[in-house]
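**Student:** Structure, please.
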Amino acid sequence: YDQYGHAGVSGQPGFGAGGFGAGFDINDALRAFMRDFGMGGGGFEEIFGGGQRRRGRQDLYHGEDLKIRLKLTLEEIAFGTDKSIKIKRFKRCATCSGKGGSSLRRCPQCNGAGQVQQVSRSMFGQFVSVHPCGNCGGTGEVISQPCSTCSGSGRVEEQATISVKIPAGVSEGNDIPLRGEGNAGMRGGESGDLIVMIEEKPHERFVRHGGDIITEVPITFAVAALGGDIDIETLEGHVKLKIPAGTQSGKMLKLRGQGLGRLRSSGRGDLLVKISLWTPTSLTDEQRSLYEKLRHVEGEVPSKVSKSIFERLRESLGV
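**Tutor:** Below you'll find the model as predicted:
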């Protein structure tokens, strides 16, 4: 141990996984031993002084991370957007510049070391464990005159408005970290981060499927049989879609590049249009007459549904 430290002990026969089986940690055994004999729960680092370096204020008083949920429309996800969000957080106290007071003095309990030692005796001899000083929090300093504005914490509450750039193609569950926009640390510690968690608002016309979007468009029997151009809605407005003659209900047509932007890459997904046949529920006399004539001249309905229709149905359902 004296030559290689903790890593050297872990790699020797009789220590670590090689000596006691997979998953064994000598620190766990020492902590359990120390607890059993009333000597705290320290491992190698605390017992043998491996952690005796006084921790700085930045390490001890690092500010907390904050999380906020942000709901986006499909249009905002498709093209990216800039959003402003309001949060309540701690900022650095301007009165004391985040120090917590006008003057600092050496901690009388640890004498400025930031740590205290606890000596314990057992049948195996004497053990020394090292812990952060509870009086100064491990900094080695205490405030003589606490700031009247922040009461010595070095930070105060504020309502803040934060700008966040949303890239195109984000998905529900994606997180966008904003470094340093969380809570300010106490007594001069670094600020935490603000984590923006993305949520998607349901769209009344489109369903997302990865980078593609899916919509359903009804057409008449005449357009399905004869073909034609129809007007459909996209995320950018209305466009014309050509319906081939003989189009079956359930057929999927594709408009390339009309889907969502791709995250961390160029290009866009596609717009998938599922065709459905619209059946009128009421007919004029002229329409009824024409449908009667059509019924007498149209061919027989196929007795079996083609396999391609089932395939299209599975594709549309995602199964």
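**Student:** okay, CA-based contacts and neighbour counts for the rest of this
**Tutor:** Will do.
**Student:** can you give me the strands for the stretch 51-200 of the chain?
**Tutor:** Per DSSP state E, counting those that start in this stretch, the stretch 51-200 of the chain has strands spanning 66-72, 81-92, 104-106, 115-122, 125-132, 141-143, 155-166, 175-178, 194-200. These are given in chain order.
**Student:** I'd like to know which elements the fourth one is packed against.
**Tutor:** Judged by 3 or more C-alpha pairs under 8 Å, 6 or more residues apart in numbering; DSSP states H and E, strand 115-122 is in contact with strand 125-132.
**Student:** so which of the strands of the stretch 51-200 of the chain gets nearest Lys307?
**Tutor:** strand 194-200 (35.1 Å; C-alpha to C-alpha).
**Student:** Show the subsequent helix or strand relative to that closest one.
**Tutor:** strand 207-209 (DSSP states H and E).
**Student:** Name the residues of that following strand that are buried.
**Tutor:** For strand 207-209, a neighbour-count test (16 or more other C-alpha atoms under 10 Å) marks Val207, Arg208 as buried.
**Student:** likewise stretch 52-66?
**Tutor:** Neighbour-count burial for stretch 52-66, counted by 16+ other C-alpha under 10 Å, picks out Gln52, Arg55, Arg57, Gln58, Leu60, Tyr61, His62, Gly63, Glu64, Asp65, Leu66.
**Student:** ends of that stretch, how far apart?
**Tutor:** Across stretch 52-66, the terminal residues are separated by 31 Å (C-alpha to C-alpha, to the nearest Å).
**Student:** do the same with stretch 230-243
**Tutor:** End-to-end for stretch 230-243, by C-alpha to C-alpha: 7 Å.
**Student:** mind checking how far Lys67 is from Met197?
**Tutor:** Lys67 is 7 Å from Met197, by C-alpha to C-alpha.
**Student:** and if you look at Ile26?
**Tutor:** Taking C-alpha to C-alpha, one finds Ile26 at 39 Å from Met197.
**Student:** I have a second one here; can you model it like the first so I can compare?
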Amino acid sequence: MSKRDYYEILEISRTSSSEEIKKAYRKKAMQYHPDRNPGDQEAEAKFKEINEAYDVLKDEQKKAAYDRFGHDAFQNGGAGNGFGGGFGAGGFSDIFDMFGDMMGMNRGGNSRKRSGADIQIQTEIQLTEAFTGIKKKVKYKTKKPCQSCDGSGSTDKTNGNKTCPTCHGSGKIRAQQGFFLVERPCNTCHGTGQVISNPCKKCHGTGLENQDKELEIDIPAGIEDGTRIRISGEGEAGSNGNPPGDLYVYVSVLPHDLFHREGANIFCRIPIRITQAALGTELEVPIIDGGRSKVKIPAGTQTGKQFRLRGKGFSVLRSSSRGDMYIEVKVEIPQHLTKRQKELLEEFEAEAQNKENEGNPETTSFFKKVKDFFEGKS
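**Tutor:** Predicted structure coming up:
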């Protein structure tokens, strides 16, 4: 008995969207669910049929295979090897063509050129170096063409290769995964289709040898912590004359003792004495470019107050502009007071408690609210 068309089962068209397929399935599944039809074998059979149809049509790859080959796409019989039975001369390789060169192989059996491996390293720079930009030397381990065999991989430096016995020169092998036949580069010859008959003893036939390399790279001004810089062609050499890979340098910007960066802005927290905050003062503060700037601190300045210095911040990547700098004041409470300092502060405190003194408006306001709370006024 031939199977019913999956689209017919769900009563949808072949152009239905994934949302329409899901909606149709839910409607049908609810109608024929065994809990709603206890003991009804026909409903149970339809419920299984509905689930089978939905399992295929909800998956884009399965749906594509079904649209092209129908139920044969999921049959492992037919020609006896799992790839015949209704597929025509191309067999299951036709399905492979639907998804292109997924594994970097073409139908002719030739592998694409395999570039050398990419290399990833990390380098650290100071915050001031990130501000100005810097030329930085980096050292890393890579691979270069073997000098003993001139990169050929063969002891006699010739084309002493033979056809790979695993893939028979195609450079690829096929393996069935579900209803797909997947092609991948041959593990024996790494997709070249050939193996070296007399491998070089130094590089063991790879054509490559280890190398310690030093390279000077340009790190631009304004670079962010964690930025990746790509240097084309400075990765590992490719085997058999193929192009080299790339070098990726991850830049780590170290913390600074004075400055904290947030994007293009810089923050500097400066402690001042309680007398400076109360009476006011003028401070000379450092700038990231090595200069200095004067900041006037008005009398009565509180902890956390910020003062903005326009255009004194960090470099902006690929731009001549700069962000701003923010000076944040922290009022420091003195420790280890002398006897005279204690006497002066006690006099100051006595004066501060004078009802006519309005030098601490926030404190006065807070404790008034506390008093009102205990008296039931708030």
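**Student:** which of the strands of the stretch 51-200 of structure 1 sits most buried?
**Tutor:** strand 141-143 (a mean of 21; mean count of other C-alpha atoms under 10 Å).
**Student:** what's the matching range in structure 2 for that strand?
**Tutor:** Mapped onto structure 2 using TM-score structural alignment, strand 141-143 of structure 1 covers residues 194-196.
**Student:** Contacts for that stretch, please.
**Tutor:** Gly153, Ser154, Gly160, Asn161, Lys162, Thr163, Cys164, Gly169, Gly171, Thr188, Cys189, Gly205 (C-alpha atoms under 8 Å, 6 or more residues apart in numbering).
**Student:** List only buried entries from those residues.
**Tutor:** Gly153, Ser154, Gly160, Asn161, Thr163, Cys164, Gly169, Gly171, Thr188, Cys189, Gly205.
**Student:** Most widely separated two among those?
**Tutor:** Among these, Ser154 and Gly171 lie farthest apart (C-alpha to C-alpha), at 18.9 Å.
**Student:** Tell me where the stretch 201-319 of structure 1 has strands.
**Tutor:** 207-209, 212-219, 228-234, 237-243, 252-255, 271-277.
**Student:** Any idea which of those gets closest to Phe37 of structure 1?
**Tutor:** Closest to Phe37 of structure 1 of those is strand 207-209 (C-alpha to C-alpha; 59.5 Å).
**Student:** name the helices or strands packed onto that closest one?
**Tutor:** Using 3+ C-alpha pairs under 8 Å, 6+ apart, strand 207-209 of structure 1 sits against strand 212-219.
**Student:** if I line the two up, what does Leu277 of structure 1 land on in structure 2?
**Tutor:** By TM-score structural alignment, Leu277 of structure 1 lines up with Val331.
**Student:** Relative to Thr275 of structure 2, how far out is its match?
**Tutor:** Distance from Val331 of structure 2 to Thr275 of structure 2, by C-alpha to C-alpha: 9 Å.
**Student:** show me what contacts Pro298 of structure 2?
**Tutor:** Ala277, Leu279, Gly280, Thr281.
**Student:** Can you tell me which of the residues you listed carry over to structure 1?
**Tutor:** Contacts from the contacts of Pro298 of structure 2 that recur in structure 1, judged by both residues aligned by TM-score structural alignment, their matches' C-alpha atoms under 8 Å, are Ala277, Leu279, Gly280, Thr281.
**Student:** Between these, identify the one with the most neighbours.
**Tutor:** Ala277 (21 neighbours; other C-alpha atoms under 10 Å).
**Student:** contacting residues for Leu309 of structure 2?
**Tutor:** Counted by C-alpha under 8 Å, 6+ apart, Leu309 of structure 2 has contacts Asp324, Met325, Tyr326, Ile327.
**Student:** run the last query once more with 7 Å
**Tutor:** Residues near Leu309 of structure 2 by C-alpha atoms under 7 Å, 6 or more residues apart in numbering: Asp324, Met325, Tyr326.
**Student:** Save the residues you listed as CSV, and put in distance to Lys28 of structure 2 and neighbour count too.
**Tutor:** Formatted as CSV, the contacts of Leu309 of structure 2 follow (distance: C-alpha to C-alpha, whole Å; neighbours: other C-alpha atoms under 10 Å):
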residue, distance to Lys28 of structure 2, neighbour count
Asp324, 64, 16
Met325, 65, 25
Tyr326, 65, 20
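**Student:** how about a markdown table for those residues, with distance to Leu309 of structure 2 added?
**Tutor:** Shown next, in a markdown table, are the contacts of Leu309 of structure 2 (distance: C-alpha to C-alpha, whole Å):
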| residue | distance to Leu309 of structure 2 |
| --- | --- |
| Asp324 | 6 |
| Met325 | 5 |
| Tyr326 | 6 |
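**Student:** Any figure for the gap between Glu343 of structure 2 and Leu283 of structure 2?
**Tutor:** 28 Å.
**Student:** now swap in Thr363 of structure 2 and tell me
**Tutor:** From Thr363 of structure 2 to Leu283 of structure 2 the distance is 27 Å (C-alpha to C-alpha).
**Student:** Please say which of those two ends up with more neighbours.
**Tutor:** Leu283 (14 against 10).
**Student:** what's the counterpart of that one in structure 1?
**Tutor:** With TM-score structural alignment as the criterion, Leu283 of structure 2 pairs with Ile230.
**Student:** Provide a list of residues in contact with its match.
**Tutor:** By C-alpha under 7 Å, 6+ apart, the contact list for Ile230 of structure 1 reads Lys240, Leu241, Lys242.
**Student:** Roughly how far does it sit from Gln287 of structure 1?
**Tutor:** From Ile230 of structure 1 across to Gln287 of structure 1, the span is 21 Å (C-alpha to C-alpha).
**Student:** With Glu46 of structure 1 instead?
**Tutor:** To Gln287 of structure 1, Glu46 of structure 1 is 91 Å away according to C-alpha to C-alpha.
**Student:** Leu72 of structure 1 now?
**Tutor:** Applying C-alpha to C-alpha, the value for Leu72 of structure 1 to Gln287 of structure 1 is 45 Å.
**Student:** Check Gly169 of structure 1 too.
**Tutor:** Taken as C-alpha to C-alpha, the span from Gly169 of structure 1 to Gln287 of structure 1 is 47 Å.
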